[in-house]
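1. Can you look at this prediction? I've put the sequence above it.
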Amino acid sequence: MLGSTIINHRQHVGLQQLFALAAAAHSTLGPHKKYKFIQDEATGESILVGSCFRILENLDLTTCAVGQLVHETVRAHHEVYRTGSEYLLFFAGAWSRAALSCLQQGIPTFRIVEALTEGMDVCVDVCKKSSVSFDALCASPRKRVTEAPSDTKVGKGKRQVKLSRYFCNTKPERSPVLEPRLPDIANLAGGLSHGCDDAMRLVIQASRIQSKDIPSSAFDVTKVTTCVLPGFPEDHAHICPGCVVLLNGEQASVAHHLKDQPLDVVLISGDLSHTYRHLGFNRPAGVQRVADQSDLSNLSVEEEWIGKVLALLSHLEVDLVLVSGLVNEAVFQLCSQHRILVVGKVKASILKEMANAIGAVPVTYATQLSKRCVGKGVQVSIWREIQSHKGTPLTAANIYASASARLVTAIITSCVHGKVQALEDRFWACAYRIHHALKDKAVLPGAGVTEMLCIRRLMKKVDAESPRDGTSGSNPYLGIVLHLLADSFKEYLSALMANATGISQVKARTAVNQKLQDFNGISAEFSQLILDSDVPPSKIFDNLSVKQESWRKALDLVLLVLQTDAEIITGVDQSKCGDHADLVFL
């Protein structure tokens, strides 16, 4: 990845590396992603990836500090939002290039930081003023979205936004905020599918199952899990009530014995292993275990622990053990021999839902189990017998509790084994877009409209900063940086258009510039160029919180690398430095 970009080692290497890595995001922007095959050299297996998160996950970035920082930033964002990673990485690259351009023009580092921060404040303000509340969505069809005046106030109270550690908080107005009505998820889903219509249909199905006894707009993503079944056509994908898991031969034998019976269940929130310690655990220093000299059994610590756990499970008459982490292989085999079904890697949110439904008390260590921890009312049914891509038999079993009607599983299928991960990622992206829209109670105009509004506002700010009386504002370089920020949004729109239509970046940039000149609201022609979609442009949405958080993380990443580079190049020790006006230290 870095080999395709020439790096000048006499200048800010970190920013150059960040820009080079961000090239991975270009092909994954928009609904028409260019999928890539990644082959494992050790095993020879290949997978199909369609997101920058998966690309970075499969790259060896151990020799590149910036690469590791980028991966950790994208991973942290993906774990929370499951969408927007491409957006984050793209702008990290675009803004790193903008910072490099500023440095080449001799702009001091602290002025770059100051101007980028002010420019981002402008873009956040655009989001606040162009966001569409659920009240507006429910009340009437969307009207044309135009740029709001800079002094326009927000639809019933300002949202408190903390975009970055470099930004100040805007205190919310102390006025009553009416709870907005929630739109029907089916209507909202069309605008948030972003070309993933099949995945979004699964989300709608999950919502309908969850909302049998409550309003149709309800959707709880924490009570949704996925089960991947390679070997079946993609149109076999569907939603199933309960928690569907894949079992191997030993587990399946136990499941057949226990099927359709009321089971006693215990929940372990962590690894089921004698070496597991909870997060934050510190082993006391200088403490050694002294073996009892009279003990002639020669049992290891692990064997003693396994015997204690098995005896405890048998005493409590446990039938099913659900574990959020990994399971010790010896424990797994012994439990199977005693007809105790153990299932690992269960989502923590699913454990929590099970605990609430059956009255079980999750524990961190198996040795903490007692009678009060055991839950009742769970059943296991054999859902389907299948063959894995390696030819080994697998059994899909459904673990369900009658008191947990909102627990559902998305069955992801494909005849191509290497494609199932990409399909699973698309489902989660759609599910979390709906989740965050319901959480924000507002959406942003999509199809590139928000970015166009940002460009317009930034250029107005540039014009306002142009000196007319021979004087300049507090930051004489603000106009230059804001112009570069506007260019980064143009670059983003051009990349979207190029991916959607197959035209060159040059032609896409020309089309974007032309549309910006004619921009007066949402253009149907432009939105179709951007997304190549039949969805009416007034019904295409983006997530408010996801977009803002992507900007925040991208800017934090750029400023961190920028300032670290500056400190390395100057060789100034912060603890010994004097007054350096051109440096902003971390």
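-> Thanks, I have the structure now. This structure is a prediction, so every number in the text was calculated from the model and none was measured.

2. Please make it C-alpha for all contacts and neighbour counts, starting now.
-> Noted.

3. Number of residues surrounding residue 295?
-> As a burial measure, residue 295 scores 8 neighbours (other Cα atoms under 10 Å).

4. Assign it to helix, strand or coil.
-> The assignment at residue 295 comes out as coil when based on DSSP: H, G, I helix; E, B strand; the rest coil.

5. For it, give its distance to residue 312.
-> Residue 295 sits 22 Å away from residue 312 when distances are taken as Cα to Cα, to the nearest Å.

6. and if you look at residue 431?
-> Counting by Cα to Cα - residue 431 and residue 312 are separated by 39 Å.

7. Same drill for those two, tell me which one is more crowded.
-> Using other Cα under 10 Å, the more surrounded residue of residue 431 and residue 312 is residue 431, with 29 against 17.

8. isn't the more buried one right next to residue 200, touching?
-> Yes. Between residue 431 and residue 200 there is a contact under Cα atoms under 8 Å: 7.2 Å.

9. tell me the SS of residue 48?
-> Classified using three-state DSSP, residue 48 is strand.

10. give me the number of residues near the residue lying closest to it once chain neighbours are set aside?
-> Across the structure, with Cα to Cα, 6 or more residues apart in numbering as the measure, the residue nearest residue 48 apart from its sequence neighbours is residue 37 (4.7 Å). A count of neighbours around residue 37, defined by other Cα under 10 Å, yields 13.

11. State whether residue 37 is indeed within a helix.
-> No. Assessed with three-state DSSP, residue 37 is strand; it does not lie in a helix.

12. Second structure for comparison follows:
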Amino acid sequence: MAQQMGNQPLIVLSDESQRTSGKDAQSMNITAGKAVAEAVRTTLGPKGMDKMLVDDTGNVVVTNDGVTILKEMDIEHPAANMIVEVAETQENEVGDGTTSAVIVTGELLSEAEDLLEQEIHATTLAQGYRQAAEKAKEFLEEIAIEVSPEDTEYLEDIAGTAMTGKGAENAKDVLSELVVKGVQSVAEDGQVDTDDIKVEKVTGGAIENSELVEGVIVDKERVSDNMPFGVEDAKVALVDGGLEVAETEIDTEVNVTDPDQLQQFLDQEEEQLREMVDALKDAGANVVFVDGGIDDMAQHYLAQEGILAVRRVKNSDMKRLARATGATPVTNATDVTADDLGDAGSVAQKDIGGDERIFVEDVEEAKSVTLILRGGTEHVVDEVERAIEDSLGVVRVTLEDGKVLPGGGAPETELALKLRDFADSVGGREQLAVEAFADALEVGPRTLAENAGHDPIDSLVDLRSQHDAGNTGAGLDAYTGDIIDMEEEGVVEPLRVKTQAIESATEAAVMILRIDDVIAAGDLSGGKVGEEDEEPAGGPGGMGGGMGGGMGGMGGGMGGMM
């Protein structure tokens, strides 16, 4: 980049910098965005396929969870990364709908490309898209269905819908029941903190063997074999320090001149430990969880009193134990009183999948629960966990908002219809942007049909005619290819999944469209093609065939991915 000054060119950018401006920059960013969407498109819906991602250390992830795919892929292109953020926002806010959010973003960019070629300004497009998104959210509110937090069956449908098409699908009835039970247990005043639902993965057994423990599982063993294996009607004490003699903060030197003096020291230490154990015993505790260490002598005394003790318990587990049993953590064991203790029907060390763990269960009104997920192999358990996390997210959001929408592409078709009507009332060139937005939304049902092996055009035509006739809940049954009432079929998802997806997709698309200059400090090209050969891997602006670095143009076997 050089500016002419007199006869002297003025150099502003360094030699390594790369600048792409105007149409080229827009085209490059749109291509990158579309490529990201293309990467996850085939995973959408009940018949979506999976991706196998192998990182540079050889770790393998097999998944069809949009956000996981995009995080695992080594994406370098800045515009592509903006779309990965859309998936991450969707995951954090609602837990499901990450793939939908990304493919809508890709489609908004694709539609914009045609309009930009017709000399419509990017700012006009941005205004039209924003207007359409606002209107879309209003329309969605209108067609939303109210659902009560006590309606367990409905909530199970929602949990099941989020799992469909993922590895857990064949056991979705069992799992959705566990998810709903778990969320209902920890809900307080209509709010749910999913941290209160701990997911423990155990390799071995079938997915159907998964279970919900109303309480906490601590991945530790009791400190001494002389302690009881299990305790019924447990009184649980939580100590935020250790059961050991405190070390002095300052370096001190004590000269012992007489063996009796040394004995005195040792007796004193022993006495301190004895006091701690006595305090626990007097308070009535028969189970103790400690987040520090437990001295050997203290272990001996605890075992003598028949108290089951566990040491070095993680902070997060201590919080869960407090919520589950109602115990109040104390910093010093000698201060413990009967009021500080929590209750559990049983605390026992059990073997699960070859590992010994401590189960704290049979807790009344447990405000912290544990889901044990089983599966034949590690990859299966990992994928079930991802499905469960999406499922927990949607049930949480439904409990909080109390509003759901039919699935199967029904809301998108309805929105497209209403937005086309709305476009007529929008003046100027923004009207074209609103129509483009309506077309972009139909990518949902179209992709669902494609992935399920049905004709996307026929499916869309059928869907539109049903919605024209006023069937707002009509969606595509991916298994049969028929258009059916999704609400009756129990295929429903939270309203927030859709509103959030539309919101973040619009924001990302608008942000990318408004960029007309990309100035990169380094090289945006697709890295090395061969060992010595440093040509860019093609694509606009020497850009790795549409996506920088890690993705070598998507078509080329997804560079950093396969």
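-> Cool, the structure landed. Worth saying up front: this structure is predicted, and the values here are computed from it rather than measured.

13. rewinding a little: what residues are shared contacts of residue 431 and residue 200 of the first structure?
-> With contacts taken as Cα atoms under 8 Å, 6 or more residues apart in numbering, not a single residue reaches both residue 431 of the first structure and residue 200.

14. need the strands for the first structure, in chain order.
-> In the first structure, strands defined by DSSP state E lie at 36-39, 46-49, 132-133, 224-230, 238-241, 243-247, 263-268, 320-323, 341-343, 375-387, 393-401, 408-414, 442-445, 541-543, listed in chain order.

15. check contacts around the residue nearest to residue 48 of the first structure.
-> 46, 47, 48, 49.

16. at 10 Å what do you get?
-> Residue 37 of the first structure is in contact with 46, 47, 48, 49, 50, 55, 418, 419, counting by Cα atoms under 10 Å, 6 or more residues apart in numbering.

17. Can you show me which of these carry over to the second structure?
-> With the contact criterion set to both residues aligned by TM-score structural alignment, their matches' Cα atoms under 10 Å, those that also touch in the second structure are 46, 47, 48, 49, 50, 55.

18. measure the counterpart of the third one in the second structure to residue 69 of the second structure for me?
-> Residue-level alignment of residue 48 of the first structure against the second structure, with TM-score structural alignment as criterion, gives residue 62. From residue 62 of the second structure across to residue 69 of the second structure, the span is 9 Å (Cα to Cα).

19. Over to residue 336 of the second structure?
-> To residue 69 of the second structure, residue 336 of the second structure is 49 Å away according to Cα to Cα.

20. Make sure residue 432 of the first structure is actually in contact with residue 82.
-> Yes. Checked against Cα atoms under 10 Å, the pair residue 432 of the first structure and residue 82 is within contact range at 6.3 Å.

21. wait, residue 405 of the second structure sits on residue 487?
-> Yes. With contact defined as Cα under 10 Å, residue 405 of the second structure counts as touching residue 487 (8.0 Å).

22. Which one of those two is surrounded by more residues?
-> Applying other Cα under 10 Å to residue 405 of the second structure and residue 487 shows that residue 405 carries more neighbours, namely 26 against 22.

23. residues touching the equivalent of the more buried one over in the first structure, list them.
-> Using TM-score structural alignment as the criterion, residue 405 of the second structure maps onto residue 444 of the first structure. With contacts defined as Cα under 10 Å, 6+ apart, the neighbours of residue 444 of the first structure are 126-133, 437, 450, 540-545, 547.

24. related to what we said a few turns ago, are there residues contacting both of residue 405 and residue 487 of the second structure? Which ones?
-> Any residue near both residue 405 of the second structure and residue 487 by Cα under 10 Å, 6+ apart counts here, and that gives 145, 472, 473, 493.

25. Pick out the most distant pair among the residues you listed.
-> Between any two of those, the greatest separation by Cα to Cα is 14.5 Å, found for 472 and 493.

26. Same drill for those two, tell me which one is more crowded.
-> The residue with more neighbours, out of residue 472 of the second structure and residue 493, is residue 493; 28 against 21, by other Cα under 10 Å.

27. How much space separates the alignment partner in the first structure of the more buried one from residue 529 of the first structure?
-> With TM-score structural alignment as the criterion, residue 493 of the second structure lines up with residue 542 in the first structure. The span separating residue 542 of the first structure from residue 529 of the first structure equals 17 Å under the rule Cα to Cα.

28. what helices or strands is the lengthiest helix in the first structure leaning on?
-> Using DSSP state H to assign secondary structure, the helix with the most residues in the first structure is helix 544-570. Where contact means 3 or more Cα pairs under 10 Å, 6 or more residues apart in numbering; DSSP states H and E, helix 544-570 of the first structure is packed against helix 13-21, helix 65-81, helix 85-104, helix 109-130, helix 420-440, strand 442-445.
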